[in-house]
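Colleague: mind looking at a prediction? Sequence and model below.
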Amino acid sequence: MADTKTKPQWLKVTYDQTKVDRMNHLLDGLQLNTVCAEANCPNLGDCFGSGTASFMIMGPNCTRACRFCDVPHGKTAPIDLLEPLRVAQATQKLGLKHVVVTSVDRDDLPDLGATQFVNVIKEIRRLNPNTSIEVLTPDFQGRTELLDQVIAAKPDVFNHNMETVRSLTPKVRSRATYDTSLKVLQYVKAHAPKTTFVKTGIMLGLGETDPEVYQLMDDLRAIDVDFLTIGQYVQPSKKHYQLREWVPMARYQAYYQVAMAKGFKFVASSPLVRSSYKAKEELEAVDGK
């Protein structure tokens, strides 16, 4: 096994702490969570420093306990009916032109959280009519009536992460399956407005092989997924799934070339790439074509 104890230089990111503190103060005042902070994203300083954030709705605690994820697993809170308004207000105060809305899994709710996604989209549209919206959703257990609700709200980008290749999915994801996630993406692509882009992301360094990654790309292209993000898995703690490899930059570049050749509209492939990182730039690149 490759040396995984020595962290690569690209993990050492510098940023303006003053801007980060200002962003944290604003979000705390509005009682909002971000996946940037809750999941200890390595890009927190970059995104917060530039005045962008990915809002995580429906509380900080998840009903699932995926072995790769640093979002806490625990008791969930009741749905906050004022949260959609606060997200919209934060978007307005920050002057965001593109906003990402994600969530914890809420398997405890009858609608699994779909209604809250819809309400957040509606409130953002009401207060920020010129802001584009990306949602990064759970699998909603594959329930198409819930996917229909979110699709009907017309987000500009509908994102649901595959996370990893087929063979590793049972080892690192809780309750989610490879085929369910693939069917979610397929359903959204088939039923969402043509103006909605469909997106997914995966992590590297879990023990995947090149043929497995290429097969995943083929599975995604077979259902016409538009965007693909590829980034490095960073093990949050010793209790999480063991990191197998710091993947070299050359392999990210190779995956980028192959993925673009397979027909994705946009691919981001680099160690620090996360699903919602540079999302605004991604959408602008495609819209500008």
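Modeller: That came through fine.

Colleague: every contact and neighbour count from this point should use C-alpha atoms.
Modeller: OK.

Colleague: identify the spatial nearest neighbour of residue 35, chain neighbours not counted.
Modeller: Nearest residue to residue 35, sequence neighbours excluded (CA to CA, 6 or more residues apart in numbering): residue 56, at 5.3 Å.

Colleague: second structure follows, compare the two:
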Amino acid sequence: MVICIFFNDASLFSSVDYIVLTSVDRDDLPDGGSGHFAETVKAMKKLKPDIMVECLTSDFRGDLNAVAALVHSGLDVFAHNIETVKRLQRIVRDPRAGYEQSLSVLKHAKHCKEGMITKSSIMLRLFLMVLLSPLFVDCETRSIDEFEPTPLHLTVKEYVTPEKFASWKEYGESIGFRYVASGPLVRSSYRAGELFVKTMVKEMSSNTSTVLQ
């Protein structure tokens, strides 16, 4: 894994208030690249303590110590995508991934540090009961999208109207998600730093500080 953040003008970094770090594939390092994520978070927090950082990660092969190392780096939002329902895992995802493994990663990220915000995403055409599962491990945010890049990819069976996307957003929030982004152009990092999520991070940080005092 190589994480590169370039600013032509150093002053530009001071204007950034929310950053999403991710990797294009699984890492062959023993910790799955968790250490790189963690050190990058620490470096950015050192440069700008009030910057908010989200990491969209793999499942680190189910290594919960790797999950914990990242969570305790100063991270604000831990994101890992479930992608699809359990029944379609082997068809859609890397064979090294697993539905229960993904849930265990999200659950551990949530519970090994008080106030950690967790986030997951699914592809709409691979939807159904997967909407509910992250809720069982206290995941706060959810994004839902629809996309078929080429004929070699899974077929989109139905054109989903904006009204239907809106109804799923409403349903997701009604069953307990604090935030749902649902739309045909939504991706896992879609408007990640928008006001609601940033406010939620700040609220939790403020509450934690009050308890510590």
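Modeller: Received it, and whenever you're ready, just let me know what you need. Please read these numbers as outputs of a predicted model, since none were measured by experiment.

Colleague: need the TM-score between these chains.
Modeller: Between these two chains, after superposing, the TM-score reads 0.84 (TM-score structural alignment, normalised by the length of the second structure); 199 aligned residues with a CA RMSD of 2.1 Å.

Colleague: just tell me the aligned range of the longest strand along the second structure in the first structure.
Modeller: In terms of residue count, the longest strand belonging to the second structure (DSSP state E) is strand 117-123. Using TM-score structural alignment, the residues of the first structure aligned to strand 117-123 of the second structure are 197-203.

Colleague: look up how far residue 135 of the first structure lies from residue 25 of the first structure.
Modeller: Note on residue 25 of the first structure: its distance to residue 135 of the first structure, by CA to CA, to the nearest Å, is 24 Å.

Colleague: ok, these two, which is more surrounded?
Modeller: residue 135 (27 against 12; other CA atoms under 10 Å).

Colleague: give me the aligned partner of the more buried one over in the second structure.
Modeller: So, by TM-score structural alignment, residue 135 of the first structure is matched to residue 55.

Colleague: just residue 275 of the first structure next, same as before
Modeller: Match for residue 275 of the first structure (TM-score structural alignment): residue 188.

Colleague: show me what contacts residue 111 of the first structure?
Modeller: residue 146 (CA atoms under 8 Å, 6 or more residues apart in numbering).

Colleague: translate it into the numbering of the second structure.
Modeller: With TM-score structural alignment as the criterion, residue 111 of the first structure matches residue 31.

Colleague: secondary structure class for residue 78 of the second structure?
Modeller: strand (DSSP: H, G, I helix; E, B strand; the rest coil).

Colleague: just to revisit the earlier point, who's in contact with the match of residue 275 of the first structure?
Modeller: Residue 188 of the second structure sits next to 81, 120-121, 143-144 when contact means CA under 8 Å, 6+ apart.

Colleague: helix, strand, or coil at it?
Modeller: coil.

Colleague: ok, now how distant is it from residue 132 of the second structure?
Modeller: 17 Å.

Colleague: what is the burial count for the residue nearest to residue 35 of the first structure?
Modeller: 21.

Colleague: cool, residue 141 of the first structure as well?
Modeller: 17.

Colleague: then residue 97 of the second structure?
Modeller: Residue 97 of the second structure: 17 neighbours (other CA under 10 Å).

Colleague: surely it meets residue 59?
Modeller: Yes: if you go by CA atoms under 8 Å, residue 97 of the second structure and residue 59 touch, sitting 7.3 Å apart.

Colleague: and the longest strand of the second structure, how far from the chain's centre?
Modeller: 5 Å (CA atoms, centre = their mean, to the nearest Å).

Colleague: what's the mean deviation for it versus the first structure?
Modeller: Here the mean offset of strand 117-123 of the second structure against the first structure after fitting is 0.7 Å, by mean CA distance after the TM-score superposition for the first structure.

Colleague: what packs against that strand?
Modeller: Applying 3 or more CA pairs under 8 Å, 6 or more residues apart in numbering; DSSP states H and E, one finds that strand 117-123 of the second structure contacts strand 77-79, helix 99-111, strand 141-145.

Colleague: what's the average distance of the last one to the first structure?
Modeller: Read that as strand 141-145 of the second structure. Strand 141-145 of the second structure sits 1.0 Å off on average (mean CA distance after the TM-score superposition for the first structure).

Colleague: if you count residues, which helix in the second structure comes out on top?
Modeller: helix 195-212 (DSSP state H).

Colleague: quick one: buried residues of that one?
Modeller: 197-198, 200-201, 204 (16 or more other CA atoms under 10 Å).

Colleague: now, which of those residues sits nearest residue 11 of the second structure?
Modeller: When the buried residues of helix 195-212 of the second structure are compared for distance to residue 11 of the second structure (CA to CA), residue 198 comes out closest, at 21.6 Å.

Colleague: any idea where the strands of the stretch 1-150 of the first structure begin and end?
Modeller: Using DSSP state E, counting those that start in this stretch, the strands of the stretch 1-150 of the first structure run over 33-34, 54-57, 98-103, 132-136.

Colleague: format those strands as CSV; extra columns: distance to residue 212 of the first structure.
Modeller: Shown next, in CSV, are those (distance: least, CA to CA, whole Å):
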stretch, distance to residue 212 of the first structure
strand 33-34, 32
strand 54-57, 29
strand 98-103, 27
strand 132-136, 24
